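**Q** A structural model of the following input is requested.
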Amino acid sequence: MDNLIAVTGATGAIGGAVARILAADGIALRLPVRDLSRAPALPGATAAECSYADRSAAETALEGIHTLFMVSAGESKDRVEQHLTFVDAAREAGVQHIVYTSFFGAAADATFTLGRDHWATEEYIRRSGIAYTFLRNNLYLDVLQHFADDDGTIRGPAGNGRLAAVSREDVVQVSTAILRDAAVHAGNTYELTGPTALTLAEAAAIISKETGREVTYRNETVDEAYASRQHFGAPDWQLDAWVSTYTAIAEGGLARTTTTVQDLTGRPAQDLAQVLRDDR
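**A** As a prediction, the model looks like this:
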């Protein structure tokens, strides 16, 4: 099959939804997964066991693949190394096009520390000689309600900064639209956002209204943010990522809205209230 597509992350929210839609469209897929027992059973799809860090297994899993939908690996200290190993495997396997889920504002000096990981991955893919399309997704609307602690407080040093978060469903719909005709999108970088940029106080009010759970936002200093998270026992790189999520909002780096979702899917991007209603 000349245009065989590989979808990673098929056991997760984004990759799994993309795989289901493409399979329902009759598109042949390969699903590289870490655990074959968890691979979804989809028509026209075959699973292959590999991790991003296992170059040999990844090369085998990607043999014969034309287009690779590469969902970024789970957050970890060595995520960039995992990504680079997987890109090397894709090149050796003969993959022609990588569609990679990156982050809004990815840059070498991004305030959000994990945005630097995405930039490093993008740069490596650019230099690989493989055609690419980057989806720079803003934070997910779906997870905003989970920013609140057990007391219903979202706390962090975001000030009055605004966030143009995007729904996972919109990311899925854009991804499938691109994968159906990936060549048209080669070399493009798409920034995906929701329709509105909200402060965290505004987001908390919407969450309260739509879920019936009282949620509020408490602004913290950076020092307070680190201190209030120490009890989790997370490593320094993880604490930096958590806190810098809020400082990136505070500086306005996640506030810009785009029309990418509507441009590529033909429908308006979902807002926070819609996402919460769909989640009921």
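**Q** every contact and neighbour count from this point should use C-alpha atoms.
**A** OK.
**Q** let me see the ranges of the strands in the stretch 101-250 of the chain.
**A** Remark: strands assigned in the stretch 101-250 of the chain by DSSP state E, counting those that start in this stretch are 131-137, 153-156, 189-192, 216-219.
**Q** which of the ones you listed sits closest to H146?
**A** When the strands of the stretch 101-250 of the chain are compared by CA to CA, strand 153-156 sits nearest H146, at 8.6 Å.
**Q** would you point out which residue is most central in this structure?
**A** Of all residues in the chain, the one closest to the mean position by CA atoms, centre = their mean is T101, 5.3 Å from it.
**Q** secondary structure class for A273?
**A** At A273 the chain is in helix, as set by DSSP: H, G, I helix; E, B strand; the rest coil.
**Q** which residues sit in contact with it?
**A** 206-207, 210 (CA atoms under 8 Å, 6 or more residues apart in numbering).
**Q** what of G16?
**A** 9-10, 40.
**Q** coming back round to it: I figured the residue nearest to the centre of the chain was touching M70, is that so?
**A** Yes: taking CA atoms under 8 Å as the definition, T101 is a contact partner of M70 at 6.5 Å.
**Q** what about the nearest residue to S72 once chain neighbours are set aside, distance to I207?
**A** Among residues not flanking S72 along the chain, T101 sits closest, at 5.8 Å (CA to CA, 6 or more residues apart in numbering). Noted for T101: a distance of 26 Å to I207, by CA to CA, to the nearest Å.
**Q** for stretch 211-221, the distance to its chain's centre please.
**A** With CA atoms, centre = their mean, to the nearest Å as the basis, stretch 211-221 stands 24 Å off its chain's centre.
**Q** how long is that stretch from one end to the other?
**A** Stretch 211-221 stretches 28 Å from its first residue to its last (CA to CA).
**Q** enumerate the positions of it that are buried.
**A** 214-217, 219-220 (16 or more other CA atoms under 10 Å).
**Q** show residues contacting that stretch.
**A** With CA under 8 Å, 6+ apart, stretch 211-221 has contacts from 148, 152-159, 200-201, 204-205, 207-208, 276.
**Q** which among those residues end up buried?
**A** Applying 16+ other CA under 10 Å to those flags 148, 152-159, 200-201, 204, 207-208, 276 as buried.
**Q** want to put them side by side, so please do this one too:
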Amino acid sequence: MTTIGITGATGHIGGTAARILGDRVGRVVVRNAARAPRLPGDPEVREAEYADGTAMRAALAGVDVLLLVSGAEAQDRLEQHRTAVRAAAEAGVRHVVYTSFDGAAPDADFTLGRDHWHTEEAIRASGMRWTFLRDSFYLDFFPLFAGEDGVIAGPAGDGRVAAVARADVAEVAAAVLADPAAHEDATYRLTGPEPVSFPEAAERMTAALGRPFRFADQTLEEAYASRRALTGEQWQLDAWVSTYTAIGSDELAAPSDDVARLTGHAPRTLQDALLGR
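**A** Below you'll find the model as predicted:
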């Protein structure tokens, strides 16, 4: 029997993948066991944080295939990931399925895409088999780009992004975990069905959610200035602003058919994601 482990089970992607797989999941790893969801099959729950190599090794002992959901944004997230990867290899995990980023590269415009690239490199170097799920930005999060006034402001211009629904990412993760040998050392681009610009997204959100949204283009200087009141952390400012510049460059605009091939259905649209379909 192959023991499947899932991290991030308290989140949308890890939790949804676990529910899809049901009693095939043998272990879930969470930061706080008190928040672990009730899942079909009642998998074993272990508590560990990515930054704690000792706890991660203990939590992953006996796991064969691991869904490693990327950690929350943090200045030290790359080091957290490297620690978790090292712990997984030392615990005897054979295959890691990692939720990466569509534009992952050492020089990615989106600054956090660079962290994903280096995490992929750590997994490749670990000796474990791997599958990289390079998901685009999430369609579900588009309303969160807007302020309370419904304005989405950023230096994106008319650039487009083939953003993906989190539900599709979770379904792909479950499909890979259900038959990991068929996906060894494979990289998949997980996108929505079409590239969407922020002006187009604002129109669709207005129609779907019944409240007004609009897009206001900014210069780089305006983007940084408008966000400095929210944080003094330069890495966070760079991450926020580069979300828009990455979309503005159209480097994330090309759709992929990987979601359709791996799930058997077309990827969800922005309207689907907004309405929870």
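**Q** what's the match for the residue nearest to S72 of structure 1 in structure 2?
**A** Residue pairing (TM-score structural alignment): T101 of structure 1 is matched to T99 of structure 2.
**Q** now swap in T121 of structure 1 and tell me
**A** In structure 2, the residue equivalent to T121 of structure 1 is T119, according to TM-score structural alignment.
**Q** contacting residues around the spatially closest residue to S249 of structure 2 that is not a sequence neighbour?
**A** Spatially, and ignoring its direct neighbours in sequence, S249 of structure 2 is nearest to G159 (6.0 Å; CA to CA, 6+ apart). Counting by CA under 8 Å, 6+ apart, G159 of structure 2 touches 197-198, 247-250, 253.
**Q** for those, give me a markdown table that also has distance to G26 of structure 2.
**A** Formatted as a markdown table, these follow (distance: CA to CA, whole Å):
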| residue | distance to G26 of structure 2 |
| --- | --- |
| S197 | 41 |
| F198 | 41 |
| I247 | 38 |
| G248 | 42 |
| S249 | 42 |
| D250 | 41 |
| A253 | 37 |
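**Q** now a ChimeraX select for only the buried ones of those.
**A** Filtering the contacts of G159 of structure 2 down to the buried ones (16+ other CA under 10 Å) takes a single ChimeraX command:
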select :197,198,247,248,249,250,253
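**Q** out of the contacts of G159 of structure 2, list just those in helices.
**A** 198, 247-248 (DSSP state H).
**Q** sorry, back to before: for the residue nearest to the centre of structure 1, give its distance to R30 of structure 1.
**A** Counting by CA to CA, the gap from T101 of structure 1 to R30 of structure 1 is 18 Å.
**Q** kindly report the same for I130 of structure 1.
**A** 19 Å.
**Q** quick one, which of those two is more surrounded?
**A** R30 (23 against 19; other CA atoms under 10 Å).
**Q** so the more buried one sits right up against L4, yeah?
**A** Yes: checked against CA under 8 Å, the pair R30 of structure 1 and L4 is within contact range at 7.5 Å.
**Q** can you pull the residues that touch both of these two?
**A** In contact with both R30 of structure 1 and L4: no residue, using CA under 8 Å, 6+ apart.
**Q** re earlier: the residue nearest to S249 of structure 2 -> structure 1?
**A** Using TM-score structural alignment, G159 of structure 2 pairs with G161 in structure 1.
**Q** ok, its match to H231 of structure 1 distance?
**A** From G161 of structure 1 to H231 of structure 1 the distance is 26 Å (CA to CA).
**Q** and the helices in structure 2?
**A** Using DSSP H, helices in structure 2 cover 12-21, 53-60, 77-91, 111-125, 166-178, 198-209, 220-227, 234-248, 258-263, 270-274.
**Q** tabulate those (TSV), appending distance to N32 of structure 2.
**A** Formatted as TSV, the helices of structure 2 follow (distance: least, CA to CA, whole Å):
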stretch	distance to N32 of structure 2
helix 12-21	14
helix 53-60	12
helix 77-91	16
helix 111-125	24
helix 166-178	21
helix 198-209	34
helix 220-227	31
helix 234-248	25
helix 258-263	31
helix 270-274	28
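**Q** which among these is found nearest to T191 of structure 2?
**A** helix 258-263 (7.0 Å).
**Q** contact partners for the equivalent of E203 of structure 2 over in structure 1?
**A** For E203 of structure 2, the aligned position in structure 1 is A205, judged by TM-score structural alignment. Residues counted as contacts of A205 of structure 1 (CA under 8 Å, 6+ apart) are 215-216.
**Q** T193 of structure 1 matches what in structure 2?
**A** Under the alignment defined by TM-score structural alignment, T193 of structure 1 is paired with T191 of structure 2.
**Q** burial count for its match?
**A** 34.
**Q** who's in contact with it?
**A** T191 of structure 2 neighbours (CA under 8 Å, 6+ apart): 135-136, 162-165, 255-259, 267.
**Q** ok, so of these, who is nearest F142 of structure 2?
**A** Among these, A163 lies closest to F142 of structure 2 (CA to CA), at 9.2 Å.
**Q** what residues are up against that closest one?
**A** 136-139, 191-192, 194-196.
**Q** equivalent analysis for A164 of structure 1, please.
**A** 138-139, 193-198, 254-257.
**Q** give me that answer again for 7 Å
**A** 138, 193-194, 196-198, 254-257 (CA atoms under 7 Å, 6 or more residues apart in numbering).
**Q** what do you get for V261 of structure 1?
**A** Here V261 of structure 1 is in contact with 170, 174, 192, 268-269 (CA under 7 Å, 6+ apart).
**Q** hmm, try it at 6 Å
**A** A269 (CA atoms under 6 Å, 6 or more residues apart in numbering).
**Q** map it across to structure 2 for me.
**A** Aligned partner of V261 of structure 1 by TM-score structural alignment: V259.
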